[in-house]
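**Q** Here is the input, now give the coordinates:
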Amino acid sequence: MLKLLLTGVWVCAVTLGSVYFSMQYASAPAISDAEAERRASEEYVPGEIITIPVIEDGAVQGYFLAKLSFSAKREGIAKLHAPLRQLVTSELYDMLVGSKFIDVADTGSFALADFKLAVKDGLNGKLGGEVITEVLVEQLEYLNKEEVARAANGQAARYEKPAPIVDRNGEVASDKLPEGAVSAH
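**A** Model (predicted):
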């Protein structure tokens, strides 16, 4: 009986020791005071999805969809005359409509880092100082005129064959549809 009690105490001690040391080594990495101060002085500003017409030869060739968010300095935001989100959206339209940031004919030449830097520099120039510290890309898409027309007419995109929905047992779920429901395949 004493042997069993000592074994239990030993197991508890080893468990507590391993938990203590694992917590010491698993703690978050220390950040410098300068980095912590920089993070405290910045604010994340979520962007809106904007649709920018791509104009070539006097006609709309397609639409560039973008959702950009920003990291901005709090003191710079406080000095603005309007909400930053609306100012940024307006300035993005001014910068990107009709510009050659996006050359859809040559997709291989698009450099995301250059695009982000140009947006950051352009916005800071329009906002009158170093307000935007980082541009975060959440979505970038291009739709040509045919894709837009197909979506406007309610036509689905061209897909090969729809994949059946399978339940947890590996059975096709559409075989178990309630009466009156329509199967997708």
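
**Q** going forward, measure contacts between C-alpha atoms and count neighbours the same way
**A** Fine.

**Q** elements contacting the longest strand along the chain?
**A** The longest strand of the chain (DSSP state E) is strand 59-73. Identification of packing neighbours for strand 59-73 by 3 or more Cα pairs under 8 Å, 6 or more residues apart in numbering; DSSP states H and E yields strand 42-45, strand 49-56, strand 132-144, helix 145-152.

**Q** same thing but 10 Å
**A** helix 33-40, strand 42-45, strand 49-56, helix 84-96, helix 112-127, strand 132-144, helix 145-152 (3 or more Cα pairs under 10 Å, 6 or more residues apart in numbering; DSSP states H and E).

**Q** list the buried ones in that strand?
**A** Of all the residues in strand 59-73, those buried under the rule 16 or more other Cα atoms under 10 Å are 61-73.

**Q** for comparison, sequence B:
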Amino acid sequence: MIKMLVLAIWVSGITAFTSAAASHWLGLPFMAPAADSAPPLYEYRKTRVINVPIIADGALLGYVIVQFLYGVNVKVAEKLNVTPEVFIMDYAFRTLYGDPSLDFRRLDKYDITGLTIQLKNMVNEKLGNGLIQEILIQDFSYMPKDQAPR
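**A** Now for the predicted structure:
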């Protein structure tokens, strides 16, 4: 009988000690990195498809079809009133439509890397540096006018 009483007191003491130690441990602040020193969280998003008309000598020849994938800083993007996709699509359309080096017969020779870097720089300049990490090409093709759906 005494052995059972001593065992019950011992188990109760161990339980009380471990729960007190656990509550003390949980009460201590964790050594988490500061929010400012954490690397920015980037999220990749797709734009809608852009159809850029190719016009030569006053005649419509076809369309360049482009879709982008862009990495955006989530914390910076949450503070904006507008999505960066709008600016990416606008700058891409203006750049492709007015680019004299864009030869629809030789799209494989077009400087796509230069296009994406230029778009990234233009959007970051407009909306703030660090917003766009990179812009990638999801789709880049040409459709002649006679193959376009009516």
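
**Q** TM-score for this pair?
**A** TM-score of the superposed chains, computed with TM-score structural alignment, normalised by the length of the second structure, equals 0.61; 113 aligned residues with a Cα RMSD of 2.4 Å.

**Q** Can you say which of the helices and strands packed on strand 59-73 of the first structure is nearest to Ser18 of the first structure?
**A** Nearest of those to Ser18 of the first structure, taken as Cα to Cα: helix 33-40 at 30.5 Å.

**Q** That closest one vs strand 59-73, what angle?
**A** For helix 33-40 of the first structure against strand 59-73, the angle between stretch directions is 130 degrees (axes from the mean of the first three to the mean of the last three Cα atoms, to 10 degrees).

**Q** Which of the buried residues of strand 59-73 of the first structure sits closest to Lys145 of the first structure?
**A** Proximity of these to Lys145 of the first structure (Cα to Cα) peaks at Gly62, which lies at 4.9 Å.

**Q** Could you pull up the contacting residues of the closest one?
**A** Gly62 of the first structure makes contact with 51-56, 104, 142-148 under the criterion Cα atoms under 10 Å, 6 or more residues apart in numbering.

**Q** Going by distance to Glu91 of the first structure, which of the buried residues of strand 59-73 of the first structure wins?
**A** Nearest to Glu91 of the first structure among these, counting by Cα to Cα, is Leu68 at 12.3 Å.

**Q** Return the residue of the second structure aligned against Ala34 of the first structure.
**A** In the second structure, no residue is equivalent to Ala34 of the first structure according to TM-score structural alignment.

**Q** returning to what we had before: as TSV, the buried residues of strand 59-73 of the first structure with distance to Thr15 of the first structure would be great.
**A** Below are the buried residues of strand 59-73 of the first structure laid out as TSV (distance: Cα to Cα, whole Å):
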residue	distance to Thr15 of the first structure
Gln61	66
Gly62	63
Tyr63	60
Phe64	57
Leu65	54
Ala66	51
Lys67	49
Leu68	48
Ser69	45
Phe70	45
Ser71	43
Ala72	46
Lys73	46
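
**Q** from these, which single one is nearest Val135 of the first structure?
**A** Closest approach to Val135 of the first structure among the buried residues of strand 59-73 of the first structure (Cα to Cα): Phe70, at 4.8 Å.

**Q** for that closest one, what are its contacts?
**A** Contact analysis of Phe70 of the first structure by Cα under 10 Å, 6+ apart lists 42-47, 84-85, 88, 120, 131-137.

**Q** Cool, thanks, talk later.
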